[in-house]
Each structure stands twice: as C-alpha cells, then as structure tokens.
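> I need the structure of the sequence given here:
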Amino acid sequence: MTGGGKGDGTGDRTVTDEVVDSLRGADDPRLRELLTGLVRHLHAFARETRLTQREWERAIAFLTVTGKACTDTRQEFIMLSDVLGLSMLLEMINDRHGPGATESTVLGPFHMTESPGRELGADIDLVGGGEPCVVSGRVLSRDGGALPGATVDVWQADGHGFYDVQQPGVQPPGNGRGLFTADGDGRFWFCTCVPSPYPIPTDGPVGGLLRATGRHPYRPAHIHFIASAAGHIPVTTHIFVAGSEYLDSDAVFAVKPGLIADFAPVDDPESAREFGVANPFRHARFDLVLEPA
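Model prediction:
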C-alpha cells in the first residue's frame, strides 16, 4: 500500500514502487526490465506534466482510433512512431553497421506487401507518368568485396507520390516494387521513375496530430531498399533525391546526408537503349555496403 503522500503518492512508498514490485515475478527478465522502465518513465511523465484525468482519457481515445485506423495495407501505429521520431531513434540505437557500411533508416509504413521478383533491368514503374530513371549500384561487403546473389528489395511511390497499396484499382499491385538478385559482380540495376516528395496520409489520427502541432506531413523524394546477403547484416535504408524539397524537414526525421544521391540527367540515346528507357533520363548510382555478421 502506498505511503501517506498526497496527490501523486510522494510518501515513503509510491504507487510506482508497488507496480514495479508487482513485475518481479515475470519469468522473462527482459520483459521485466522493459515494463519496469516503461512504468517508471510513464509515471514520471504524469507527475512532471501534472497530467489530468481528462487528458489521459483523450490520449486513450487517440490510441484507440489509431488502432482502428490500421488495416492490412495501412499501419497507423508505424506512422505515429515515425512522426514522433521513435522509429528513427530505434534505428540509431540498434545500428550495428561500422564505418563505411550503408547507413540504415526507417522502414516506413508502406512495406506492407511482398515485392514481386523481377529480372535485373526490369521497370518497376508500371503506370508511367513520371520522369524516366535508372537506379544502379553494387552490393558490397564492408571490405570492398562483391556480394553476388545478394537480394535487393525495392519499393517507392509513383510519380504522383502514392504507393500501390494506397490506390487499389488505380495502380496495379506491385507497382513501384521489385525484388532483385545481384549478379556475379554484386551489381543490380532497374528502371523506374524519379520519385517525388509526398505527404504521409493525413486522413487519420496521425494527420490530426500533425495539424494540432503545426507540422507539415511531407517526406522528401526517396526510394526504399532492403539489402541482404549471406553472412552479412541486412540493411534497411533509403536513397533521397538530391535537391528535393523537405530534405531538411522530413516528417519522419529519416534523412541522413550519406543517403542523399544525385539523380543525374543523362542525354545519351545509346545509354537509353542499353537500359531500355526513353531518352533523356535520370541515373542514380548507389552502392549498398553490408556489415559482416
């Protein structure tokens, strides 16, 4: 039983102490550690801000509608984690990649469906309407060696800033997505369109939170990657289009300078024929460097 302190239980024994004590029987020590930290920080937050009952009820209601907004093709809780910077913080805390390896960044809320397997050089832009682009690079180990047979999972929004799962019936499933296998020299390449900046969905509770705090919902233009190879730590990352709007104010705080790539203009009919794209086009070169496991 708590001590005789008034209001937030500041006596010799607080409700926080009682809750922490109640967790001592947890069989999993990591679960006990996580819940103990959560309780202590959550209770400290309530004390520090003098949280009212009405405010806590509104918070519970917000979390409830956030859960109800989640579907098979939309993950509102991931967006909430993203806009609060927690997703990016976790990436930084858990980053195991050493100097020279490709930096990781957030997964984002749209890796909701399996990318279709595609041949090297395939065009993942199935709807057109964007500026033609080629993305190429190599998958390498941090010592510089090629990683033949590495897998490169790619997904992006279309030229208008929408993912396929956001526009069923408009975009075919798998538009802007591809799962590629690097060749014997670790090389990969594919055709697509230059991505554009876009807003994260704002028609749900996360959008309401952004409006309430005076924040914009926009992300700079980018392409997502997950690269993996035997004996190496997979990396989840983006490449951001150099010069894009919102590089300095990404709604999910995911931009790192080393992930900004130049989508260089190319006016060369022979190169266009080689890659199977219209001329002129843009070409982004970006190597994916993995840390040995």
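> For the rest of this, base every contact and every neighbour count on C-alpha atoms.
Will do.
> List the buried residues of the longest strand seen in the chain.
Determined from DSSP state E, the single longest strand within the chain is strand 132-141. Using 16 or more other Cα atoms under 10 Å as the test for burial, strand 132-141 gives P132, C133, V134, V135, S136, G137, R138, V139, L140, S141.
> One more, so I can put them side by side:
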Amino acid sequence: MSTPFLSEDQLAREVELIERVERSFDRADNARLKQIMQALVRHLHGFVREVRLTEQEWNTAMQFLTDCGRTTTDKRQEFILLSDVLGISMQVISVNNEAYRDATEATVFGPFFVQGAPLIGHGGDMAFGAPGEPCWVVGRVSDTDGTPVQGARIDVWEADEDGLYDVQYNDARTSGRAHLFTDHNGEYRFWALTPTPYPIPDDGPVGRMLSATGRSPLRASHLHFMVSASSYRTLVTHIFVRGDQIGWADSVFGVKETLIKDFTRHPAGTPTPDGRELGQQTWTDVRFDIVLAPASA
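Okay, here's the model as predicted:
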C-alpha cells in the first residue's frame, strides 16, 4: 500500500515516540536484553507506521493474540504454531545453524518430539504398529571431512498414514518414533513409514488466519531426524519426498532443496534388503547421508 503524505509535525510526533520508548530501556542491566527490546520497539513501530494500522485492526490483533493464549495448553502451543506459519521459526533456525561447508541443513523441530523414544537396533522398525506403507531408510553419518561418526544418536519420528503422531491419540501409545546409534562405519538402517502430507492443527486462531489469507495448513510429507554426537553441532532436520503434492507450499516453510530425497516405491512381493516379509504390501526405500558440523561452527 502507498504511504499517505504526512506533515512534518505528524512525522516528528511519531519519531519522538519511538525514541522515547527506546530510551525507556537504556538502564537495563542486561545489554543483550536492552538490544533486543530496543530493536523490537523500532521494528514494531515501523510496522504500525508502514501500514498505518487502524485502532480496529489493533483491537483485532489483540483479540487474536488473546485467542492464541487461550488455545495454548500443555500439549498444544499456538504461539509456536504462529511463529511456524510466519516463517519466524525457520528464520531462527537459519540464524542459529549457519552454513558450514557441506554440513546437512537444519529445519524446524516441530511440536511432536518426545523424550525417551524406544531404542531399536539396526534394521529395527520404528513404526511400532502405526498404519502406513513400510519404508527402508539407510544412510551414513560423517563429519565435513568425510570421517564416519561412530555412536551418533539418531532420533526419528513421524506421523502415520492418517496424518497423526502418537501423542495426538488418547490411548498413550508409542509409535512412529524411536532412536538408534550409528555403527563403527557411521552407518544406520531402520524401517519407518513412507511419509504422507498432514495438516498442522488448524481448528484455532492460527488456522482461521490461514483460511482468511487463502493459505493451506498442510505440511509436506516428511520424516524427522535429530542427530547428536560429542563434539558436533546437534542437527534437527527432516527429509522430504521428491514429487510430493505439497512440496514448497509447506505451511511452515521447512522444505529445503538439499533435504528432498527420492523415495523409490517397490511392488508388492519385491524382496526387501533385510529379508523382511511384507506380503502383499508395497514398500519404499530412501537413502539419507548426514554430515555434521563441528560444535564450534
């Protein structure tokens, strides 16, 4: 929108207020807190001035934030969801995971990670009965010099074919999540489910905002990874399915080109790499080689 002509008096009033609010934080003992609060003031006031926010629009925004607070529970964080759909979560991740040589890129953590996921061995099944098409996942964890990382912990979790994580059910099940460790060659392998698209929770204020702005709540099909090892930067990332119907329209902007992988589908009856009998089920396989940045990067 075009900025209306403002008189010198009006401009001076607006700038004076910004400066006065900024100065109110001058005596903050914490220098970092002072920096953050003064920058926040400048950017928020800049937004209000750029769009010439009306009082009715301000009231609507306050009600929206109030609704986000009322929707938030110990199992649902509407403010994080808001941060996700505005791309703020991804920007914070980008700022805090600077590019380092060929280290694997990070992406959003998501709200469904759970501590204490079951341990599985190499070739184990992290689905634990969750419905979906089996997927054989293999890869190698190395550093940026190509040296394998032995004993790296890999946490993996995903939604089932109905688009739900285990914590979204009411029966205390544990499924679609596990952890395992890389072998002496830095390699790993396990059975998962072929990822499918699913919507973020859209029955609250964030969902209403997406609907009002013509945006979809759907997330691109993905499988979560968190990889940690001593002396390396912990990596939180996903892999995405090449050709996925959602793709770059992912509602939380998590997709990155380097994380899009080929999930090859095999007809029912095709022998599996580990001899697992799948009967008349189709299955897929994917390879995801992971490169960790040093902790100091």
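> quick revisit: other SSEs contacting whatever helix or strand comes next after the longest strand of structure 1?
Toward the C-terminal end, the helix or strand that comes next after strand 132-141 of structure 1 (DSSP states H and E) is strand 151-155. The contact analysis (3 or more Cα pairs under 8 Å, 6 or more residues apart in numbering; DSSP states H and E) places strand 151-155 of structure 1 against strand 177-181, strand 222-228.
> Which positions in structure 2 sit opposite the last one in the alignment?
Read that as strand 222-228 of structure 1. Here strand 222-228 of structure 1 aligns to structure 2 at residues 222-228, judged by TM-score structural alignment.
> on that earlier part again, pick out whichever of the buried residues of strand 132-141 of structure 1 sits closest to T192 of structure 1.
Closest approach to T192 of structure 1 among these (Cα to Cα): C133, at 5.2 Å.
> quick one: the closest one from L38 of structure 1, how far?
46 Å (Cα to Cα, to the nearest Å).
> Over in structure 1, tell me which residue corresponds to E16 of structure 2.
E16 of structure 2 maps onto T14 in structure 1, by TM-score structural alignment.
> So its match versus L35 of structure 1, what's the distance?
17 Å.
> One more: H216 of structure 1?
33 Å.
> Pull the number of nearby residues for D203 of structure 2.
9 (other Cα atoms under 10 Å).
> List the contacts of the residue in structure 1 that D67 of structure 2 lines up against.
The alignment partner of D67 of structure 2 in structure 1, by TM-score structural alignment, is V65. When contacts are counted by Cα atoms under 8 Å, 6 or more residues apart in numbering, V65 of structure 1 touches P205.
> who touches the counterpart of P99 of structure 1 in structure 2 in this structure?
By TM-score structural alignment, P99 of structure 1 lines up with R101 in structure 2. The contact partners of R101 of structure 2, taken as Cα under 8 Å, 6+ apart, are T144.
> Kindly recompute the last result at 10 Å.
Going by Cα atoms under 10 Å, 6 or more residues apart in numbering, R101 of structure 2 touches T144, D145, V291, L292, A293, A297.
> Taking those, please make a ChimeraX selection of just the buried ones.
Here is the ChimeraX selection string for the buried members of the contacts of R101 of structure 2, based on 16+ other Cα under 10 Å:
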select :144,291,292,293
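> The contacts of R101 of structure 2: which two are farthest apart?
Spatial extent of the contacts of R101 of structure 2 (Cα to Cα) is set by the pair D145 and A297 at 13.8 Å.
> just the strands in the stretch 101-250 of structure 1 please.
132-141, 151-155, 177-181, 187-193, 198-199, 218-219, 222-228, 232-233, 235-241 (DSSP state E, counting those that start in this stretch).
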